[in-house]
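Colleague: sequence and predicted model, in that order:
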Amino acid sequence: MAQIKDIFSRLYKLVFDIFFYSAALSVILGLLPDHLFTGFSQFKPVAYQNDHLFRGLEGQPWNDDLVSKAKLLGVDELYGPESLHVIGDYVYTGLADGRLVRVHKDSEKIEEIVNFGAAVDGCAPGVISKLVKCGRVLGLRHHTDGFLYLVESGSGVYRVNLTTKSKEHLKWKGQTEGSAIYNDLVFDPTDDGLLYVSVSTAKWNLDQIAWSIVEHDTTGYVLAVDLKAGKASKVTDGQALLNGLEISADKKHLLFSVTNDYAIKKIPLKDVREAIKSGTVVPESKVTLFGKLLPGEPDNIRLDESTGDILVGMFTTRPDSKLFRDYLTNWPFTRKALARTAYTLSVALKYIHENLYPNHGLETLSWDLYSGHIVYKLLPKRDGAVIKLDGVTGEVKRILGSSKFNSISEAIVDPATGDLYYGSFRNTFIGRIKKGDH
């Protein structure tokens, strides 16, 4: 008995020592000057509110429809199929390894269309730890001119000829690359040459976007790009991870999702066009909430033209109440200390892997800590969702939930069949739910 007590005593002391010295190290790192953290000095977290998450789903039933009613396509072959577009017999999607591919709806055969990392050393199908180097295809739109338009996260907008499988970079005056994350796009409903492009953050590259979320970075904005004149101007700025874009069913509003504010916002298009002409940003008083704050973080938004509803891909939802990390919103120093600890460990592990002890496990852990993906991995592996919003009021009409995965990025409805497809920036499949089941 004495030996057992001694073992538990030693174990307790070990656990206490690990916790104590780890906490002390984190506090010290949090207090150090910013300039000592080269490559991470821009991390400056702020306090923000999310008390609405206590309300859960506000009477909407939670379910497992994304699992129980879906067929999964391209399992373990589609690495982060974030944005989707249906053209004829194919579902087009961009992947985290730099490729644009299409999936045949019946045979499920996967075919590469373009590859941003084709001529880059170290890039290959399935390599997702080199997002900046290999490219990342995000928003997709098929335009009336027959081209598929896409956003590459680091370099901007491209036009793809689906017949020749060639891409053309559409640059504009004053465009900078590598200092912003381009995310989504949508065409103006009346001006054929006017394109709206979302920029999620002007501080972080895509391989560290998770830290933008932890920080509550508010450098996101919308660009209005005149493709004919080759120039662009800001429509709105100061947004906390601005994400998906869409035009409302009545074609009167520009809608955009703000991930870190749990919101879909709207701006009257007449005010957008006036701001473009005057070269100014739309006044904040003209930017309003579309419906209510959402029970989680929204990603891309798409119009279901058959109903006028807005489909919202939800990274995570809170079916009941807050998660542990939600309680840290009013503790910016704690978030700063933990983030700096993760970054410091990533640098140390990378050095060990590259110079002392090459090991794939160390390399993976170093990447997870550097990129902030460790935050994703600590989340519950559930609670991804697609939320249907009334296209006029923005009220929640239905929630399609998941008990097995999170990170839902986008949902679209096939205009030919009525089937719903959903994608993810982290999962390795596309889900399809038949018409009548969604």
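Modeller: Sure thing, it's come through. Remember, it's a predicted structure, so these values are computed and weren't measured experimentally.
Colleague: drop to CA atoms for contacts and neighbour counts, all remaining ones
Modeller: Noted.
Colleague: can you map out the strands along the stretch 51-200 of the chain?
Modeller: Remark: strands assigned in the stretch 51-200 of the chain by DSSP state E, counting those that start in this stretch are 70-73, 84-87, 90-94, 99-104, 110-115, 137-142, 148-152, 156-161, 166-170, 182-187, 194-199.
Colleague: quick one: the fourth one to strand 137-142, angle?
Modeller: Orientation check (axes from the mean of the first three to the mean of the last three CA atoms, to 10 degrees): strand 99-104 against strand 137-142 gives 50 degrees.
Colleague: ok, structure two:
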Amino acid sequence: MDSKDARQRRPHKGQSSEGNEDSKMSAKERSSQRWVGPFFTALLVSLVALVVGFILMPSPVDPVKYQLPEPPELVGPLAPNNILQHAERLYSGKLDGPESIVVDGDHIYVGTADGWVNDIYKGEIQRLVRFGKGPCGGIENENTCGRPLGMRMDKNGFLIVVDAYYGLFQVNVATGDYVTLFSSSTLVEGKPVKLVNDLDIAPDGKIYFTHTSTRWHRNQFPMIFLEGNTDGRLLVYDPKTEGVSVVMDGLLFANGVQFSKDKSAVLVVETIKARVWKYDIKTGKASVWADNLPGFPDNIRYSKFSGTYWIGIAIVRQKGRSMIDTLAPMPWLRGHFAKVASVNLVLFMNKFFGRTDTTAVALEMNENGDIIRSIQDTTGKVIERISEVESSDGVLYFGSFNLGYLGRLYTKRVPGF
């Protein structure tokens, strides 16, 4: 073949042959493949490193294994009903988390998440006293602002209040002046007192009150059930000596307090174990008064109008649908969950992964600790959660630890109540 023929076969400048196009495409594909592999390798290594790092990260809790009995079926007196849809919301958007309630004539006293004890009189909300200081607003500021929880009126007309962060106080409801009866910065029998929770007053003036943990504050309360440590206690304040001593210990989330009708015993709620204890004052012995409740109980209150006890259920339990029940026997998983847990995250997860056949529940109990009635709102249309039920003549008031209203039910509006 001569040189002329060879030159004729050579492509002209600026033209591409099909073979050259294939070569260029192959080069692009090869260039693309060069970075795809390393990218996914790096991504996989990063994900593995994150998982390993999370697993190796120290947990804030030292989880202990515990077990709960299988939740009771929602049948009989627990059968779902919508009695609470006859209720109404009061002061919606004006009260944040009115957990505990005292009705005294025309006055209603409630403590709220902004740290205030409020006096509601003739429909007007008046701020009475706050034990902490600003900043306030949001659960992250509670440790400085304070959080009033349980409260009772004593025989002398003083309002006795426990603040979750600050302790036990006697309040003059006419002036808002207060006296510190017990500061939570004080050790009791060598142990810290954190998350002071509820109280009741004995005929002799002694004040029985719970503290939920020796390690965790209220704005860390998910850590208590994630850890499972039974360090909650029932304490007693003696006004004669101004001293505080331990009455009961070994409680997993000690909570509501209520004297029995004859004042011979103290009923104490152990929230995470879904039960209530009865402590006999004379003998010093404790026994389980109510066990395996259909939810995690909060406060307990006696109604002099019906001669029964009302218990607010903070979170409903149902078989296969309770996050706490599921995690209880798995301390390793609770330990890892605690690394990311917060109050809002736990409530969110329970709302979407712990759906039950009913939303809000309060239990009416007889003197023997038997459930004789439950009042519910299956959808949360009116009442979404209940921490406490306070009874007045023909009226039930409902408080909650994180909702923005007070509930009220006129029992005469409910057929057969």
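Modeller: Okay, I see it. None of these values were measured; they are calculated from a predicted model.
Colleague: so of the strands of the stretch 51-200 of structure 1, which one's packed in deepest?
Modeller: Each of the strands of the stretch 51-200 of structure 1 was scored by mean neighbour count; the highest is strand 182-187, a mean of 28, by mean count of other CA atoms under 10 Å.
Colleague: equivalent range in structure 2 for that one?
Modeller: Using TM-score structural alignment, the residues of structure 2 aligned to strand 182-187 of structure 1 are 196-201.
Colleague: mean deviation of that stretch from structure 1?
Modeller: On superposition with structure 1, the mean distance recorded for stretch 196-201 of structure 2 (mean CA distance after the TM-score superposition for structure 1) is 0.9 Å.
Colleague: ok, residues contacting that stretch?
Modeller: With contact meaning CA atoms under 8 Å, 6 or more residues apart in numbering, stretch 196-201 of structure 2 is reached by 149-152, 154, 161-167, 184, 207-212, 254-259, 299.
Colleague: just stretch 302-315 of structure 2 next, same as before
Modeller: 258-261, 295-301, 360-367, 385-393, 400.
Colleague: centroid-nearest residue for structure 1?
Modeller: The centroid of structure 1 falls nearest to residue 299 when counting by CA atoms, centre = their mean (5.5 Å).
Colleague: strand 137-142 and the helix or strand hosting that one, what's the angle between them?
Modeller: If you go by DSSP states H and E, residue 299 of structure 1 is part of strand 296-304. Put simply, strand 296-304 of structure 1 runs at 20 degrees to strand 137-142, going by the same axes, to 10 degrees.
Colleague: quick one: the strands of the stretch 51-200 of structure 1 as JSON lines, columns for distance to residue 432 of structure 1 too.
Modeller: Shown next, in JSON lines, are those (distance: least, CA to CA, whole Å):
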{"stretch": "strand 70-73", "distance to residue 432 of structure 1": "5"}
{"stretch": "strand 84-87", "distance to residue 432 of structure 1": "12"}
{"stretch": "strand 90-94", "distance to residue 432 of structure 1": "11"}
{"stretch": "strand 99-104", "distance to residue 432 of structure 1": "12"}
{"stretch": "strand 110-115", "distance to residue 432 of structure 1": "15"}
{"stretch": "strand 137-142", "distance to residue 432 of structure 1": "18"}
{"stretch": "strand 148-152", "distance to residue 432 of structure 1": "22"}
{"stretch": "strand 156-161", "distance to residue 432 of structure 1": "25"}
{"stretch": "strand 166-170", "distance to residue 432 of structure 1": "28"}
{"stretch": "strand 182-187", "distance to residue 432 of structure 1": "22"}
{"stretch": "strand 194-199", "distance to residue 432 of structure 1": "27"}
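Colleague: looking at these, which is closest to residue 360 of structure 1?
Modeller: With CA to CA, the closest approach to residue 360 of structure 1 among the strands of the stretch 51-200 of structure 1 belongs to strand 99-104: 24.2 Å.
Colleague: what's the closest one in contact with?
Modeller: 74, 89-95, 109-117, 125, 135-137.
Colleague: which residues touch the counterpart of residue 78 of structure 1 in structure 2?
Modeller: Under the alignment (TM-score structural alignment), residue 78 of structure 1 maps onto residue 95 of structure 2. Counting by CA under 8 Å, 6+ apart, residue 95 of structure 2 makes contact with 112, 404-406.
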